[in-house]
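Asker: Sharing a model that was predicted from the sequence below.
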Amino acid sequence: MINDADSLKNEIIINIAEQMLTLYQHQKKIRQYSVSTAKNGIGSQQDSGCTPLGQHIIAQKIGGSEAINAVFIGRVATGEIYSNELAANHPERDWILSRILWLEGIEEGINKGSNSLGGCDTYKRYIYIHGTPDSEPMGVAYSHGCIRMRNKDIIELYEQVNEGTSVKIIAD
């Protein structure tokens, strides 16, 4: 994890009620993006399919040299480029495209480690901010727990943040 001066300048706030990601630099709003969080709502438990709340950091940036619409499985680029034909041939896939910002919770028992209900670890749940097909809706909760973005938007965001950047996910 990189925790340099630049990562401390930037902060991301994800508002689930508004389905909006806002990038701040030196506490000044720089850019807002429409996103799609979990259709199962808010939650941090393992296998819930929910988006976790609370304070996180970007633990890993993945895919910086990949093409727009590059397909990832298990955080590894497959060499495929998303298309309608590829989607028709693989209807079972939850498409992770273009870039991945892998989140790590930093609040023990809330989004890190476990609590009385079991595992609640954002990082171990593989919760990302990532690109999704342009046909997928934005501004509505529709993901399996991750924060989905338009491909051009995730590429733009990826270039403005570092590993260690603060990410706060709020309900409203």
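Answerer: Structure received.
Asker: can we go C-alpha only for contacts and neighbour counts from here?
Answerer: Noted.
Asker: what about residue 129, distance to residue 86?
Answerer: Residue 129 is 22 Å from residue 86, where distance means CA to CA, to the nearest Å.
Asker: Below is an additional structure, to be compared with the one above:
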Amino acid sequence: MLIHISFAEQLLTFRDTRGRVHEYPVSTAANGPGEQQGSGCTPRGRHIVRARIGDGAPLNAVFIGRRPTGEIWTPALAAEHPQRDWILTRILWLSGCEPGVNRLGRVDSMRRFIYIHGTPDTEPMGLPRSHGCVRMRNQDVLDLFDRVPAGCPVVLE
């Protein structure tokens, strides 16, 4: 079982325990790959899914600080809050596995709150546009979430 995220292809590939492959378009950081806290970059290297958040929440549920707000994303809600970086539907919180690269200190992916998460379906996929996380279509993150356990390995390159 492995999640592989390609910066070049803006593609998440998940290989399950039966060897089946599932592919999803994604959007990584507009600032490119990088590990430093405050960089707005998506970290590289080996990670694991440390936490799965949002099980049972409705499609387009809005999360702030990993907690559901009770809101459901709509274009009208987006217009009311134009500065929000929308985290929707499900969250897979990543933890780095490589000390000094993406774990501990100022490069710690978990402390940087790096997630795989849903985003408004109006946002483009296949283009680096996020603030550091890996954005997915809501139906896609729902599908992935149901397949992925905590502890699943993730490689970003």
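Answerer: Great, that's in hand. A quick note: this is a predicted structure, and the numbers were derived from the prediction, not measured.
Asker: Mind checking which of residue 129 and residue 86 of structure 1 has more residues around it?
Answerer: For residue 129 of structure 1 versus residue 86, neighbours defined as other CA atoms under 10 Å are more numerous around residue 129 (26 against 11).
Asker: contacting residues around the aligned residue in structure 2 for residue 105 of structure 1?
Answerer: Here residue 105 of structure 1 is matched to residue 96 in structure 2, going by TM-score structural alignment. By CA atoms under 8 Å, 6 or more residues apart in numbering, the contact set of residue 96 of structure 2 is 45, 46, 47, 48, 102, 103, 108, 109, 110.
Asker: any idea which of those residues is closest to residue 70 of structure 2?
Answerer: Proximity of the contacts of residue 96 of structure 2 to residue 70 of structure 2 (CA to CA) peaks at residue 110, which lies at 24.5 Å.
Asker: got the contact list for the nearest residue in space to that closest one that is not next to it in sequence?
Answerer: Excluding the flanking residues, the one nearest residue 110 of structure 2 by CA to CA, 6 or more residues apart in numbering is residue 95, at 4.7 Å. Contact analysis of residue 95 of structure 2 by CA under 8 Å, 6+ apart lists 47, 48, 49, 50, 102, 103, 108, 109, 110, 114.
Asker: So what does the fourth one match up with in structure 1?
Answerer: When you say that, I think you mean residue 50 of structure 2. Checking TM-score structural alignment: residue 50 of structure 2 goes with residue 59.
Asker: Show me the longest helix that occurs in structure 2.
Answerer: In structure 2, with assignment by DSSP state H, the single longest helix is helix 138-147.
Asker: Does residue 3 of structure 2 lie in a helix or a strand, and which?
Answerer: strand 2-6 (DSSP states H and E).
Asker: how about the next helix or strand along the chain from that strand, which residues of structure 1 does it hit?
Answerer: Sequence-wise, the next helix or strand downstream of strand 2-6 of structure 2 (DSSP H and E) is strand 11-15. Under TM-score structural alignment, the alignment places strand 11-15 of structure 2 onto residues 20-24 of structure 1.
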